[in-house]
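Peer 1: I would like to see how this sequence folds:
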Amino acid sequence: MVRIARAGAKVAVIAQATLFGAVAMLPLSANAQSPLQVLQQHQKREEWKSRLDETIKGLDAFKSDQPTLSADTVAYLERSIEKYRAIVANGGWAAVPNPPQKLRMGARSQIVVALRQRLMTSGDMDANLSLSPSFDSDVDEGVRRFQVRHGLTPDGILDRGTLGALNVPAIVRLRQLETNIVRVRAMSGFLGERYVMVNIPAAEIEAVDNGVVRSRHTAVVGKIDRQTPILASKIYELNFNPYWTVPVSIIRKDLIPKMSEDPEYLARNKIRIYDWNNNELDSTQIDWNTDDATKLQFRQDPGEENSLGSVRINFHNQHQVYLHDTPSKSLFTKDYRFDSSGCVRVQNVRDLVTWLLESTTPDWSRARVDQTIASGERLDVKLDDGIPLYLTYVTAWSSPNGVVHFREDIYNRDGLGGSMPEDGPVVVLQ
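Peer 2: Next up is the predicted model:
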């Protein structure tokens, strides 16, 4: 064992000597670093890389199998409110100045000092760390932690979205918590043994089974001018390889303008036109300069280009909305996922469908779900028992491990007059 340890140490010394010697042979310019400085920077980068791996693994601690709306969420929120009241009473936090470009690990700037102070105040960094201008692994870890709590991609980069969230005043965050505890209290009763919850501001879906989250799904929800409604209902049916019947609102807002610009749009997207006697019409029979098209039916054939993707999940409601798959998977990777006309698009929808079917219709398995979709067969499956569904609007909540989460008040329902700092949105970062 001693020999192995000594051998390892000898190899490390040789490696450092080799690097040192190779650098030493390079010509030095007036601004060049010494070989020793290069070696020190190399060692620091290796240390940062090791810390980065630990940070990414540490972010898993943010994940909880407890649902956003649990019997204990009110208590978690109450503790968070006390914490943020103390932050506000102590003066809140100062805004982080706009850097001329994105900042990431390895950067050095006085703005990093302000960033450190901001992250320390909200508990995203250890308050005992230094106020160095160096964007080191500690800052990277703090930024990633902050990003996870605010629904941003945890890449450790100080970009426009992260800076905007950092500069929301502490008093606004406190008001968010106080507003949302009222919402959470209203839903703190029994929601069902098994239920699905869509949190609209988070653009996220939870499938909950006996108080435990069985799966979480990234979602795409309604645009600001085509909002996903807040409601409670029951999922009663699944449509495999569905047709899409275009709602009148989309005919008016989307199809008519697109057909005026591109007469081949419907044919290219395999959308057929029918009158109310189910007679198929040709697009040339319609005056696209009028609203005549809103008096007809438009139906898209099943297939890869179908706007509903491979499956549609139906629940009772008067808004003509539903959960569904989508062929546009790239939207799930974005931080801003408010892009639908009110329906909810579901990432990894097959996992959710399998879970919906497994207890109500036992002869369904994931393999059968995959096989049905692959076959292209049009199939409607009724659930033996309706599964409760909640479309909710929660912009701030707390988890069992004390982590406080915030989301943008995208539909302006918090009544706080917006959450941007007084000097407006960030516009600099390139």
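Peer 1: use CA for all of it now, contacts and neighbours both
Peer 2: Noted.
Peer 1: neighbouring contacts of stretch 194-205?
Peer 2: Contacts of stretch 194-205 with the rest of the structure, by Cα atoms under 8 Å, 6 or more residues apart in numbering, involve 151, 206-210, 216-221, 228, 337-338, 346, 387-395, 407-410.
Peer 1: roughly how far out does it sit from the chain middle?
Peer 2: Relative to its chain's centre, stretch 194-205 lies at 11 Å (Cα atoms, centre = their mean, to the nearest Å).
Peer 1: Just the endpoints, please. Distance across stretch 133-140?
Peer 2: With Cα to Cα, to the nearest Å as the measure, the first residue of stretch 133-140 is 13 Å from its last.
Peer 1: What of stretch 289-296?
Peer 2: This stretch, stretch 289-296, spans 15 Å end to end (Cα to Cα).
Peer 1: on that earlier part again, which of the contacts of stretch 194-205 are buried?
Peer 2: If you count burial by 16 or more other Cα atoms under 10 Å, the buried members of the contacts of stretch 194-205 come out as 151, 206-209, 216-221, 228, 337-338, 346, 387-395, 407-410.
Peer 1: ok, residues contacting the helix or strand hosting V381?
Peer 2: With elements delineated by DSSP states H and E, V381 resides in strand 379-392, which encompasses its position. Outside strand 379-392, the residues within contact range by Cα under 8 Å, 6+ apart are 191-192, 194-200, 229-242, 315, 356-357, 360-361.
Peer 1: Mind checking which of the residues you listed land in helices?
Peer 2: L356, L357, T360 (DSSP state H).
Peer 1: Out of those residues, which is nearest to G402?
Peer 2: Proximity of those to G402, judged by Cα to Cα, is greatest for L356, which lies at 30.7 Å.
Peer 1: Distance check, that closest one against S233.
Peer 2: When Cα to Cα is applied, the distance between L356 and S233 equals 15 Å.
Peer 1: Comparing the two, which residue is more hemmed in?
Peer 2: Between L356 and S233, counted using other Cα atoms under 10 Å, the more crowded position is L356 (24 against 15).
Peer 1: How about the contacts made by the more buried one?
Peer 2: Per Cα under 8 Å, 6+ apart, neighbours of L356: I387.
Peer 1: Tell me how far it lies from S50.
Peer 2: Using Cα to Cα, we find L356 at a distance of 41 Å from S50.
Peer 1: Over to N279?
Peer 2: Noted for N279: a distance of 66 Å to S50, by Cα to Cα.
Peer 1: Between these two, which has more neighbouring residues?
Peer 2: Ranked by neighbour count (other Cα under 10 Å), N279 and S50 place S50 first, with 12 against 9.
Peer 1: which other helices and strands contact the helix or strand harbouring that one?
Peer 2: Of the helices and strands defined by DSSP H and E, S50 is found in helix 35-58. When contacts are defined as 3 or more Cα pairs under 8 Å, 6 or more residues apart in numbering; DSSP states H and E, helix 35-58 packs onto helix 2-24, helix 137-149.
Peer 1: And this one, please, so the two structures can be compared:
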Amino acid sequence: MKKRTPMAGRSFATYTLTDTTLFRMLSLLHILLFILAGVARVFAQGQEQPGYAPYSKARMEQAILRYESIAQSDHWHTFPDTLLLRPGDSSLFVTQLQDNLLLTGDLPLDSSYNTPDYTSGLSTAVKLFQRRHGLKPDGVVGPNTVAALNVPPAKRLEQLRINLTRYDSTFVKEQEPYAVINLPEYKMLVVDSGQVYLQMRVVIGKPTLKTYPIHSKLDMVVLNPYWQVPTSIAVNEIVPILRRNPGYLAKKNMILERNDSGSWVRVNPWEVDWQSINRANFNYRITQLSGLDNELGQVKFPFPNRLPQYLHDTQAKALFNHPHRAFSHGCVRLEKPVELAYYLLSRGSGYTTEGVDKLWAQGKPNHYVRVRKPVPLHMVYFTSWVNEQMEVHFREDVYGYDALLEKQQIQEPAQQKAISLTE
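Peer 2: Down below sits the predicted model:
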């Protein structure tokens, strides 16, 4: 149907440029110009240092300015939880969606604006919004996208401010190269020579079995690793199976050992009374030997830390297809572990890709190879950040650290007030 001009009618139902619509557009434009002016001031005050910075304090400060303006405006809309919009649909909610995406910068200012039609241009903007929030970028406004849209800008502003404090306490930009894993992003980057040399998806620990932020170094590669089964997994997951079938260990290429006065002695699992074994009297260790079915896959990367955390390959490749990947028992599973091994062992160790392949082909089990030039490793926790394309990203507070920090910030002023009243 041919779009009507303002002179053809002034009814909102016809989606012409009514006085109300024009006022809304001018108000939005005013807010956007104010945001851009503020961002320009901050950018002029604090230019980025040379090199690649995936997580930047200066860019976060610019984002905070933007969300301060959005939070103070009255143009942010919320939507019914049951809303479902697909490209090609027509709905009164489309113009409200356009308002939100203009404010966040997902929808360009030159887009077709005064229409109830869900256009391809709007779909592109929705996909960008979805990517920025760690959602599947399918362009469909469904439950997860609606939930993200319904988070108040003031809440996003607080999220940005909380994460800004982490730049001072958890992440200092290192001399390149370095590796960084942002846990809520489920992503690892290796930065070298001013660019991303390698990036991959990761699986991290469940909320009940957290992967903890840490600063360390990648200084060792273990080819064809053994898997020393953690006691918690052995007691909670494997012992119940052994009560039914002690042959499970042989099937999984695992061996059982008992601690005998400080020495580990091989034990036949069929000779153990598994019905009587529990956490209190579990005096065993279970080791899965190298092989195609090893839970750690082809390679693991231990690094100095006081926790039993390391990076490793995995058999469960399908988990990398999930948008939210907190599934492990605390270690970090890598999407591209072989590529990481090639990179680390090429640094001063004299190994080419072919050389590493030859080491693997030898089949030596649990083969430790030292990295001659260790690479700093930062495992960080940012639920919001701004990338080099100035896209403001938000993620789920998977371990509740944001909530704890927010609670501390609320309590500290109250404590200070209480102290002042007693002085």
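Peer 1: Specify the next element, helix or strand, located C-terminal of the strand holding V381 of structure 1.
Peer 2: Going down the chain from strand 379-392 of structure 1, the next helix or strand is strand 396-398, by DSSP H and E.
Peer 1: how about the strands in the stretch 51-200 of structure 2?
Peer 2: Using DSSP state E, counting those that start in this stretch, the strands assigned to the stretch 51-200 of structure 2 run over residues 178-182, 187-192, 195-205.
Peer 1: With respect to N283 of structure 2, which of the ones you listed lies nearest?
Peer 2: Ranking the strands of the stretch 51-200 of structure 2 by their distance to N283 of structure 2 (criterion: Cα to Cα) puts strand 195-205 first, at 25.8 Å.
Peer 1: Show me what Q130 of structure 2 lines up with in structure 1.
Peer 2: Alignment of Q130 of structure 2 against structure 1 is given by TM-score structural alignment, with Q147 as its counterpart.
Peer 1: Next up, the contacts around the closest residue to that match other than its chain neighbours.
Peer 2: Across the structure, with Cα to Cα, 6 or more residues apart in numbering as the measure, the residue nearest Q147 of structure 1 apart from its sequence neighbours is P154 (5.2 Å). The contact partners of P154 of structure 1, by Cα under 8 Å, 6+ apart, come to V143, R144, R145, Q147, V148.
Peer 1: re earlier: turn the strands of the stretch 51-200 of structure 2 into a markdown table, including distance to G355 of structure 2.
Peer 2: Rendered in a markdown table, the data for these read as follows (distance: least, Cα to Cα, whole Å):
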| stretch | distance to G355 of structure 2 |
| --- | --- |
| strand 178-182 | 23 |
| strand 187-192 | 21 |
| strand 195-205 | 20 |
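Peer 1: Need the counterpart of N236 of structure 2 in structure 1.
Peer 2: For N236 of structure 2, the aligned position in structure 1 is K253, judged by TM-score structural alignment.
Peer 1: Distance check, that match against D126 of structure 1.
Peer 2: Taking Cα to Cα as the criterion, K253 of structure 1 is separated from D126 of structure 1 by 51 Å.
Peer 1: Of these two, which one has the most company?
Peer 2: Relative neighbour count places D126 above the other of K253 of structure 1 and D126, with 16 against 10, counting by other Cα under 10 Å.
Peer 1: Report the contact partners of the aligned partner of that one in structure 2.
Peer 2: Taking TM-score structural alignment, the alignment pairs D126 of structure 1 with P108 from structure 2. The contact partners of P108 of structure 2, taken as Cα under 8 Å, 6+ apart, are L102.
Peer 1: let's see it at 10 Å
Peer 2: Q98, L101, L102, G121, L122, A125 (Cα atoms under 10 Å, 6 or more residues apart in numbering).
Peer 1: right, and A53 of structure 2 touches Q195 too?
Peer 2: Yes: applying Cα atoms under 10 Å as the test, A53 of structure 2 and Q195 come out as touching, 8.9 Å apart.
Peer 1: what about the helices in structure 2?
Peer 2: Read by DSSP H, structure 2 holds these helices, from start to end of the chain: 19-45, 57-72, 93-104, 120-132, 143-149, 153-169, 231-233, 239-244, 248-251, 337-346, 353-362, 401-422.
Peer 1: residues near the closest residue to H217 of structure 1 other than its chain neighbours, how many?
Peer 2: Taking Cα to Cα, 6+ apart, and ignoring the residues beside it in sequence, H217 of structure 1 has I205 as its nearest neighbour in space, at 4.9 Å. Counted by other Cα under 10 Å, the residues lying close to I205 of structure 1 total 25.
Peer 1: counterpart of I205 of structure 1 in structure 2?
Peer 2: I205 of structure 1 is assigned M188 in structure 2 as its aligned equivalent, the criterion being TM-score structural alignment.
Peer 1: Please tell me how far its match sits from S349 of structure 2.
Peer 2: Here the distance between M188 of structure 2 and S349 of structure 2 works out to 23 Å (Cα to Cα).
Peer 1: just to revisit the earlier point, neighbour-wise, which of A53 and Q195 of structure 2 wins?
Peer 2: Each of A53 of structure 2 and Q195 has its neighbours counted (other Cα under 10 Å); A53 has more, 18 against 15.
Peer 1: Would you mind listing the buried residues in stretch 254-262 of structure 2?
Peer 2: By 16+ other Cα under 10 Å, the buried positions in stretch 254-262 of structure 2 come out as M254, I255, L256, E257, R258.
Peer 1: dump the residue contacts of the nearest residue to the first one once chain neighbours are set aside.
Peer 2: Take M254 of structure 2 and drop its neighbours on the chain: the residue closest to it by Cα to Cα, 6+ apart is Q288, 4.2 Å away. For Q288 of structure 2, the contacting residues are 225-229, 249-250, 252-256, 294-296, by Cα under 10 Å, 6+ apart.
Peer 1: close enough to count as contact, L307 of structure 2 and G330?
Peer 2: Yes: using Cα under 10 Å, L307 of structure 2 and G330 qualify as a contacting pair, with a distance of 9.5 Å.
Peer 1: So for the two, which residues contact both of them?
Peer 2: When Cα under 10 Å, 6+ apart defines a contact, the residues bordering L307 of structure 2 and G330 alike are T211, Y212.
Peer 1: residue in structure 1 matching the residue nearest to M254 of structure 2?
Peer 2: Under the alignment (TM-score structural alignment), Q288 of structure 2 pairs with Q300 of structure 1.
Peer 1: most centrally placed residue in structure 2?
Peer 2: For structure 2, the residue nearest the mean C-alpha position is E185 (1.0 Å; Cα atoms, centre = their mean).
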